[in-house]
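Asker: Mind looking at a prediction? Sequence and model below.
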Amino acid sequence: MRAAVIGGGVGGLTAAIGLRKSGWEVTVYERSAALPTTGTGLGIWRNAIEALDELGLADAARRAGRKQPDGSLRKPDGKVIGALRADVHLLTRPALLNLLADALPADTIRFGAAVTWQDCDEDLIVAADGINSATRRALFGVDVRQSGAIGWRGTVDLEVEAGGETWGKGVKFGLTPQADGRTNWYAMTGPDADLQSVFEGWHDPIPQVLAQSKDVLRHSLDYLPALRSYYQGRTVLLGDAAHAMTPDLGQGACQAIIDAVTLAKFLKTHNVQEGLHNYDKTRRRTTQRMTKQSLTLNRLARLRHFTGIRDTALKAALALAPKPRESWSADLEPDELAG
């Protein structure tokens, strides 16, 4: 049985590894000429680390990055709202992609191959072609929607002891330290905001981070409305192609990894229709719920009025927050676990 994976990102490469372990012959079609050599950091939560462990890659992922130290949620003047504690491992996107690519035979990935699902004659087609998935658009006629917010990202040669987020009136700024002494940062503003002006006068090291940053990325923070299914025929959607969400939960890459591992497990029998049905039943409800939660958090951060009430509620929520879940499948409902 042969599988085609459209897209050589985190979800696509993880799916290729999992499918090969399930006995499939796999070809990954990636339109870029090579894997990226630069990129900002990713937070890989325990749920995704444990999914990688099923592929024998968790230890390598830990070695490629660093444990995220606890941080704080703050106000623009630096006053702490509450502690941010999460079981998260930080590594750069290039490091994760190289780790995944190294787990595949050298001839698995075909770079510079801009194929469509209609070009593929394999028994299974995995569409991991990202937030602007041409496969999703062709099969389901659904495209992403704008949240109304703009995201900014960058990396700076500055070491910080701990990361965290700072929330203001309708805007926020986040810091995540990398293993190499540099720091990733991200921000959310309205569509017409000037980055430097918005965060002028905020607590250290935010002004210093922005002053030293180069090659800043700006993009719309979009999300995908709920699809009625994640597959059609022998073609299945995975990762952002299936459930693109705003980055507020920090779970985009994590859920793509879990999608891929789950899909591979259900396709061990090589019964494509049964496997895709079980994958859809298991993953769609969970990921669509996360998409809604992430959008809700995005809208909460964008409040411009009653921020004092918001911050008080956040302080209480953080104080009562449970410890990170112990299992990567712990966020599934009982019937979802049963497939």
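Answerer: The structure has been received and is ready for your questions.
Asker: can we go C-alpha only for contacts and neighbour counts from here?
Answerer: Will do.
Asker: Show me what counts as buried in the longest helix seen in the chain.
Answerer: In the chain, taking DSSP state H as the definition, the longest helix is helix 272-301. Residues of helix 272-301 classed as buried: 272-273, 275-284, 287-288, 290-295, 298, 300-301 (neighbour count, 16 or more other Cα atoms under 10 Å).
Asker: how about the strands in the stretch 1-150 of the chain?
Answerer: 2-6, 25-30, 41-45, 66-67, 71-74, 80-84, 88-92, 109-111, 124-127, 145-156 (DSSP state E, counting those that start in this stretch).
Asker: Could I get the contacting residues of the residue nearest the centre of the chain?
Answerer: In the chain, the residue lying closest to the centroid (Cα atoms, centre = their mean) is G252, at 1.9 Å. G252 makes contact with 239-240, 244-245, according to Cα atoms under 8 Å, 6 or more residues apart in numbering.
Asker: Reformat these as TSV; add secondary structure, distance to L210 and neighbour count.
Answerer: Converted to TSV, the contacts of G252 look like this (DSSP: H, G, I helix; E, B strand; the rest coil; distance: Cα to Cα, whole Å; neighbours: other Cα atoms under 10 Å):
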residue	secondary structure	distance to L210	neighbour count
G239	coil	31	27
D240	helix	29	23
A244	coil	28	29
M245	coil	26	29
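Asker: this is the comparison structure:
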Amino acid sequence: MVRRHAVVAGAGIGGLTAAVALHRHGWEVTVCERAPALPATGAGIGLAPNALRALDTIGVDAAYAAGRSVPATMGVRSPDGRWLTRSATADMAARYGVAPIAVPRPAFTAALAAALPPECLRYGTTVTGVDDAAGRAVVRTGDGSGLPADLVVAADGIHSPLRRAFFPAHPGLRYVGETAWRTMVDAAGAGTPAMSETWGPGRRFGVTPLSDGRYYLYATAVVPAGTRPSDPVAVLRRLFGTWHDPIPALLDRVVRLDPAELLCNDLYDLAAPLPRLHHGRIAWLGDAAHAMTPNLGQGGCQAIEDAAVLAHLLTDTPAHRIPTALTAYTTARHTRTDSIRRRARRTGRLGVLRDPLAVAARNLAVRVTPDRLALRGMDGLFNGFRLPARELPHDRGAGTA
């Protein structure tokens, strides 16, 4: 078979996972990343059982790449420390075959990049557009050059220029009303807390032990978009400093960080699903395809699923059949990802309730739900990953496979 060439726009987790998967399926791959290098700092990412199984299909061992450290318990708490719901990770492993892990995002992306030949990675290269001709695409870059490609993977993030270019009528992003702060802190001497998210009135605080022994911390609050306080740590202390242990002690560690290590982002999701996840020879994945709020911890996990399914459907697919394979990719991924996007939005609405009566009713409803039923409610997420059949319908005028 003639060697096929894929250009991946974006070296985030979805783009790099797609590049590794395609490379291992025999594709020549070029990854264009506008940043001068992969980030050395950042936040953590949770890899749920569905993402770990997807990584398995392409031969990536996340635990080997970024370490494995699994807390004994995870769940939701109230600001006074009471558990509203709690699951043992051993029960999750028994139900889903593997326990979720959380890894430092920079270490994970570095491990994915290391799985590619160095010549595949082009940092400081911005994709400015794609000429999607019938026979082959040409990817335009910021230096004015063009890269011929049999496949273009649009992994260019939540503000995806390629999404805007090819779906100009789509309403785009919607601010969900929250801003998030994220960072990683040293865990030495701080004990080993459970993986928890604490819900207060209009704000939340998450503590996640990472595979390298640090903690990934995140906090959200209902504020106008673009709110950037001059002293964000003082704001975090005011919002969360009286909450249960170990939150106050962990905030003390945030004070000692370089300010650049405390990330601040307004939270957006897609206002509506894309009509499809492909156009000709272009496939969208991850945030570019189905940006969702982080309330279910599935944004990165769904990008990994996208990458695994895309590479699977393109295994041994000749160049002239690629558009047909991408139609199958949309069929395989569109309904699942949009369902999770909408579920994440609904979950977020529960997490940011501010009216005292509504908060009390929510907490009671969560607390009286048996933990086993709460765990069963994750079946659709954690057991929902499947590799579809590769038999493609005959596309008119494209010839036979």
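Answerer: Done, it's in. Worth saying up front: this structure is predicted, and the values here are computed from it rather than measured.
Asker: Work out the TM-score between the chains.
Answerer: After superposition, the two chains reach a TM-score of 0.92 (TM-score structural alignment, normalised by the length of the first structure), with 339 aligned residues with a Cα RMSD of 2.5 Å.
Asker: out of the strands of the stretch 1-150 of the first structure, nearest to A134 of the first structure?
Answerer: Among the strands of the stretch 1-150 of the first structure, the nearest to A134 of the first structure by Cα to Cα is strand 124-127 (8.9 Å).
Asker: in the second structure, what residues pair with the closest one?
Answerer: Mapped onto the second structure using TM-score structural alignment, strand 124-127 of the first structure covers residues 151-154.
Asker: closest to W185 of the first structure out of the strands of the stretch 1-150 of the first structure?
Answerer: Here strand 145-156 is closest among the strands of the stretch 1-150 of the first structure (Cα to Cα), at 5.5 Å.
Asker: Could you tell me where that closest one falls in the second structure?
Answerer: Using TM-score structural alignment, strand 145-156 of the first structure pairs with 174-185 in the second structure.
Asker: for stretch 276-292 of the first structure, same thing?
Answerer: Going by TM-score structural alignment: stretch 276-292 of the first structure matches residues 326-342.
Asker: Now do stretch 373-389 of the second structure: distance from first to last residue.
Answerer: End-to-end span of stretch 373-389 of the second structure (Cα to Cα, to the nearest Å): 32 Å.
Asker: circling back: let's have the strands of the stretch 1-150 of the first structure in a markdown table, adding mean neighbour count and distance to D222 of the first structure.
Answerer: Listed next are those as a markdown table, based on neighbours: other Cα atoms under 10 Å; distance: least, Cα to Cα, whole Å:
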| stretch | mean neighbour count | distance to D222 of the first structure |
| --- | --- | --- |
| strand 2-6 | 24 | 21 |
| strand 25-30 | 22 | 23 |
| strand 41-45 | 24 | 18 |
| strand 66-67 | 18 | 28 |
| strand 71-74 | 21 | 24 |
| strand 80-84 | 17 | 25 |
| strand 88-92 | 22 | 22 |
| strand 109-111 | 19 | 27 |
| strand 124-127 | 25 | 19 |
| strand 145-156 | 18 | 4 |
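Asker: Show me what T220 of the second structure aligns to in the first structure.
Answerer: Match for T220 of the second structure (TM-score structural alignment): M188.
Asker: relative to strand 41-45, how tilted is the helix or strand its match falls within?
Answerer: Assessed by DSSP states H and E, M188 of the first structure sits inside strand 183-189. With axes from the mean of the first three to the mean of the last three Cα atoms, to 10 degrees applied, the angle from strand 183-189 of the first structure to strand 41-45 works out at 90 degrees.
Asker: any idea which helix or strand comes after strand 183-189 of the first structure?
Answerer: Past strand 183-189 of the first structure, the next helix or strand by DSSP H and E is helix 195-198.
Asker: Which residue numbers in the second structure does that following helix align to?
Answerer: Against the second structure, helix 195-198 of the first structure falls on residues 236-239 (TM-score structural alignment).
Asker: for stretch 22-35 of the first structure, same thing?
Answerer: So stretch 22-35 of the first structure sits over residues 25-38 in the second structure, by TM-score structural alignment.
Asker: Need the distance between the two termini of that stretch.
Answerer: First-to-last residue span, stretch 25-38 of the second structure, Cα to Cα: 24 Å.
Asker: Any chance you could list what contacts that stretch?
Answerer: In contact with stretch 25-38 of the second structure (Cα under 8 Å, 6+ apart) are residues 3-11, 15-16, 19, 22-23, 106, 109-110, 119-127, 311, 315-316.
Asker: Produce a ChimeraX select command limited to the buried residues of those residues.
Answerer: Remark: buried members of those, expressed as a ChimeraX selection using 16+ other Cα under 10 Å:
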select :4,5,6,7,8,9,10,11,15,16,19,22,23,106,109,110,120,121,122,123,125,126,127,311,315,316
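Asker: Once you drop chain neighbours, what's closest to G233 of the first structure?
Answerer: Q273 (7.5 Å; Cα to Cα, 6 or more residues apart in numbering).
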